[in-house]
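J.: Predicted model, plus sequence, below.
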Amino acid sequence: MEQSKNPTSIKTVLSIAGFDNIAGAGLQADIKTISAIGCYATTIITSLPVQNTTGVKAVFPIPDVAIEEQLNCVFDDVYPDAIKIGMIANSKQVDIISRILENYKGPIVVDPVMLSSSGHQLQDEETIAECIRKLYPLATLVTPNLDEAAALTGMSVKNLQDMELAIDILLTKGLHAVLLKGGHLPDDTLSSLLKTNTSDSIAFKTQRIDTRNTRGTGCTLSAAIASYLALGQSLTTAVKGGIEFVHQSIVAAKDFQIGKGNGPLNHFFNPIPLK
């Protein structure tokens, strides 16, 4: 009889996010990303947006009690090595998630999903305010894009100088670290800035790729960073790896034809097996 091997401790990443019918963003993008990087994904669903590659048609929040019960159920069985948080539907969900994660021991990456790429409002002002007050201060890293940074700071963010100022404002609100994504700038070279409350900003640059297949880039980036943190990397190294993962996923999908709008990335350009 073949002798069984010793159990292997697999790194797990919990995604708390919304659903995507096209499976290019939200929970499904997170699962693909976490799996491709060699971690195991667990999930909490917060909302059911009705959407395709052309946009969001409607949003149905998951009942608040189901959020709490899902979290307790997962934590009772599989304590995550890192957590990624995406779309949260309302202020009550923010309260529940923040309360349960208050004593969590591990890195948390929050992608502040406020608007869909098609412009659909996904969070109201009360929910945003509760995130700033209760959730973002618990996070190891918050990863807004330019529009989200503008909503969080009340200022226009149009260039690198604006990005630096916006990050400083966010850090005064109790955040520990911010990665401000510059993908919406009109430049061929994309610049994202990372700054913590104890270090100067670091710029990460990639070249813009001529493609419409950019669905779920923010979800993918935050999930990738959480995965690399779960694997024990430093914040700077995890951010660098996450940005490179997104870039290569876009490169590998640039000629795909999936849907009539913004198509998904190719998360499995170089998958790493669980081990």
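T.: Okay, I see it. Numbering: from 1, shown residues only.
J.: use CA for all of it now, contacts and neighbours both
T.: Noted.
J.: And the helices in the chain?
T.: 26-36, 64-77, 91-101, 125-130, 146-153, 160-171, 217-230, 235-253 (DSSP state H).
J.: among these, which is nearest Leu138?
T.: Smallest distance to Leu138 across those (Cα to Cα): 7.6 Å, for helix 91-101.
J.: Stretch 162-182 spans what distance, first to last residue?
T.: This stretch, stretch 162-182, spans 11 Å end to end (Cα to Cα, to the nearest Å).
J.: What are the contacting residues of it?
T.: 132, 136-146, 149-150, 152-153, 155-157, 190-197, 201 (Cα atoms under 8 Å, 6 or more residues apart in numbering).
J.: how about a cut-off of 7 Å?
T.: Stretch 162-182 has contacts (Cα atoms under 7 Å, 6 or more residues apart in numbering) with 136-137, 140-146, 149, 153, 157, 190-197.
J.: Could you pick out which of those are located in strands?
T.: Leu141, Val142, Leu190, Ser191, Ser192, Leu193, Leu194, Lys195, Thr196 (DSSP state E).
J.: Structure two is appended below for comparative analysis:
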Amino acid sequence: MSPSSRPRPPEPPVRPARIARTGGAPARVLTVAGSDSGGGAGIQADLKTMLALGAHGMSVITAVTAQNSLGVQGAWELPADAVRAQFRSVVDDIGVQAVKTGMLATAGLVETVGALLAEVTVPVVVDPVGVSKHGDALLATDALDAVRTKLLPTATVATPNLDEVAQLTGVRVESEDDLRRAAGAVLALGPRWALIKGGHLAGDAVDLLTDGAEEHWLRAPRYDNRHTHGTGCTLASAVATFLAGGYDVPRAVTAAKSYVTGAIAEGFPLGGGIGPVDHGWL
């Protein structure tokens, strides 16, 4: 093969700017999600992302998992009262400028969190976590209806991957041409914007962001790196952070996509399975 005919490596990812401080304090972003003991996803990934992008991250822990690079070995949800108390403790005293949700585990927790989010006036990013990177279930089957009716209507942006789209709507995406249909089905459940993540498709990593009126197609090169644990959590947390920093939705999602693309490119091996993305690559 001649040098000119060899495939070119992907271009380096664009480095997004960190959000600016206002009044001397960083933006305040709250994550409502499960804990990943391996540190690659969940609450841990969310807080690392928020710090890397210039925000002060706070947390409401909904569940504790025993988790590593090989999968999820166990999961234990917290009582609804504990989740509610954490949320009120943070919101009523410190205040928040954006909220991101992740693993909620049960119908009762979904309903609890949905009711709490219905009371806030800040942007909400809902990552409707259904399964882990390794295929482990992180949401009870009987909680899907609560996600549809109680959680997604509170979302400024919903960020399902293709498996989660199928779980929630029955729409199966086989190609880029199906992304628009998937987005319409998700928007019908109530979020203002849908970000359909097409990372499981072949070719470039392409996502569709739409509110039903305008569309933004976001493309990034696919890096030859299997260490992608935590990508969904990281992307949703980055979107929430940029929204807290005053970005509008298309600009926030575009910046978040750049950030997670770089984190994937710099993902590293850890343990014997799938390693995490690098939240500190900036």
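T.: Okay, I see it. For clarity, every value in this text was computed on a predicted model and none was experimentally measured.
J.: Post the TM-score for the overlay when you can.
T.: The TM-score (TM-score structural alignment, normalised by the length of the first structure) is 0.92; 261 aligned residues with a Cα RMSD of 1.3 Å.
J.: circling back to that earlier point, could the ones in strands among the contacts of stretch 162-182 of the first structure be laid out in TSV, adding distance to Asp77 of the first structure and neighbour count?
T.: TSV is the format used below for these (distance: Cα to Cα, whole Å; neighbours: other Cα atoms under 10 Å):
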residue	distance to Asp77 of the first structure	neighbour count
Leu141	25	27
Val142	27	26
Leu190	40	18
Ser191	40	22
Ser192	36	21
Leu193	36	20
Leu194	34	24
Lys195	34	21
Thr196	33	19
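J.: Go through those residues and name the one nearest Pro49 of the first structure.
T.: For these, the residue nearest Pro49 of the first structure by Cα to Cα is Val142; the value is 22.5 Å.
J.: Aligned counterpart of the closest one in the second structure, please.
T.: Correspondence of Val142 of the first structure to the second structure, assessed by TM-score structural alignment: Ala158.
J.: residue contacts, its match?
T.: Neighbouring residues of Ala158 of the second structure by Cα under 7 Å, 6+ apart: Val125, Val126, Asp127, Leu152, Pro191, Trp193, Ala194, Leu195.
J.: and among the helices of the first structure, the most buried is which?
T.: helix 217-230 (a mean of 29; mean count of other Cα atoms under 10 Å).
J.: Just give me the mean distance for that one relative to the second structure.
T.: After superposition onto the second structure, helix 217-230 of the first structure lies on average 0.3 Å away from the residues it aligns with, using mean Cα distance after the TM-score superposition for the first structure.
J.: What I need now is the helices of the first structure written out in a markdown table, including distance to Pro264 of the first structure for each item.
T.: Shown next, in a markdown table, are the helices of the first structure (distance: least, Cα to Cα, whole Å):
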| stretch | distance to Pro264 of the first structure |
| --- | --- |
| helix 26-36 | 9 |
| helix 64-77 | 27 |
| helix 91-101 | 28 |
| helix 125-130 | 27 |
| helix 146-153 | 21 |
| helix 160-171 | 27 |
| helix 217-230 | 9 |
| helix 235-253 | 7 |
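J.: Gln207 of the first structure reaches Leu190, doesn't it?
T.: Yes - contact criterion Cα atoms under 7 Å: Gln207 of the first structure and Leu190 qualify, at 5.9 Å.
J.: Arg181 of the second structure pairs with which position in the first structure?
T.: Match for Arg181 of the second structure (TM-score structural alignment): Leu165.
J.: and stretch 22-41 of the first structure, which stretch of the second structure?
T.: Counting by TM-score structural alignment, stretch 22-41 of the first structure corresponds to residues 38-57.
J.: Residues in contact with that stretch: which ones?
T.: 18-19, 26-31, 33-36, 67-68, 102, 229-230, 233-234, 237-238, 241, 276, 279-280.
J.: Okay, now it: how far is its last residue from its first?
T.: Counting by Cα to Cα, you get 19 Å between the two ends of stretch 38-57 of the second structure.
J.: Count residues in the vicinity of Thr154 of the second structure, would you?
T.: 25 (other Cα atoms under 10 Å).
J.: where does it sit relative to Ile264 of the second structure, distance-wise?
T.: If you go by Cα to Cα, the gap between Thr154 of the second structure and Ile264 of the second structure works out to 29 Å.
J.: Repeat that for Arg181 of the second structure.
T.: Per Cα to Cα, Arg181 of the second structure is found 27 Å from Ile264 of the second structure.
J.: And Gly102 of the second structure, by the same measure?
T.: 19 Å.
J.: Could you do Ser258 of the second structure as well?
T.: Taken as Cα to Cα, the span from Ser258 of the second structure to Ile264 of the second structure is 10 Å.
J.: Point to the residue nearest the middle of the second structure.
T.: Nearest to the geometric centre of the second structure sits Ala236, at 2.7 Å (Cα atoms, centre = their mean).
J.: Specify, as a residue range, where stretch 50-69 of the first structure falls in the second structure.
T.: Using TM-score structural alignment, stretch 50-69 of the first structure corresponds to residues 66-85 of the second structure.
J.: can you list contacts of that stretch?
T.: Here stretch 66-85 of the second structure makes contact (Cα under 7 Å, 6+ apart) with 36-38, 60-65, 105, 109, 112, 134, 136, 270-275.
J.: from the chain's centre, how far out does stretch 78-94 of the first structure sit?
T.: Its chain's C-alpha centre and that of stretch 78-94 of the first structure lie 10 Å apart, by Cα atoms, centre = their mean, to the nearest Å.
J.: How about stretch 184-204 of the first structure?
T.: 16 Å.
J.: Kindly report the same for stretch 229-237 of the second structure.
T.: The answer for stretch 229-237 of the second structure is 4 Å, by Cα atoms, centre = their mean.
J.: just stretch 104-115 of the first structure next, same as before
T.: Stretch 104-115 of the first structure has its C-alpha centroid displaced from the chain centroid by 7 Å (Cα atoms, centre = their mean).
J.: By neighbour count, which bits of that stretch are buried? Give me those.
T.: Across stretch 104-115 of the first structure, burial judged by 16 or more other Cα atoms under 10 Å covers Tyr104, Pro107, Ile108, Val109, Val110, Asp111, Pro112, Val113, Met114.
J.: and the gap between the corresponding residue of the second structure for the first one and Thr101 of the second structure?
T.: Read that as Tyr104 of the first structure. Counting by TM-score structural alignment, Tyr104 of the first structure lines up with Val120 in the second structure. Here the criterion is Cα to Cα. By it, Val120 of the second structure lies 13 Å from Thr101 of the second structure.
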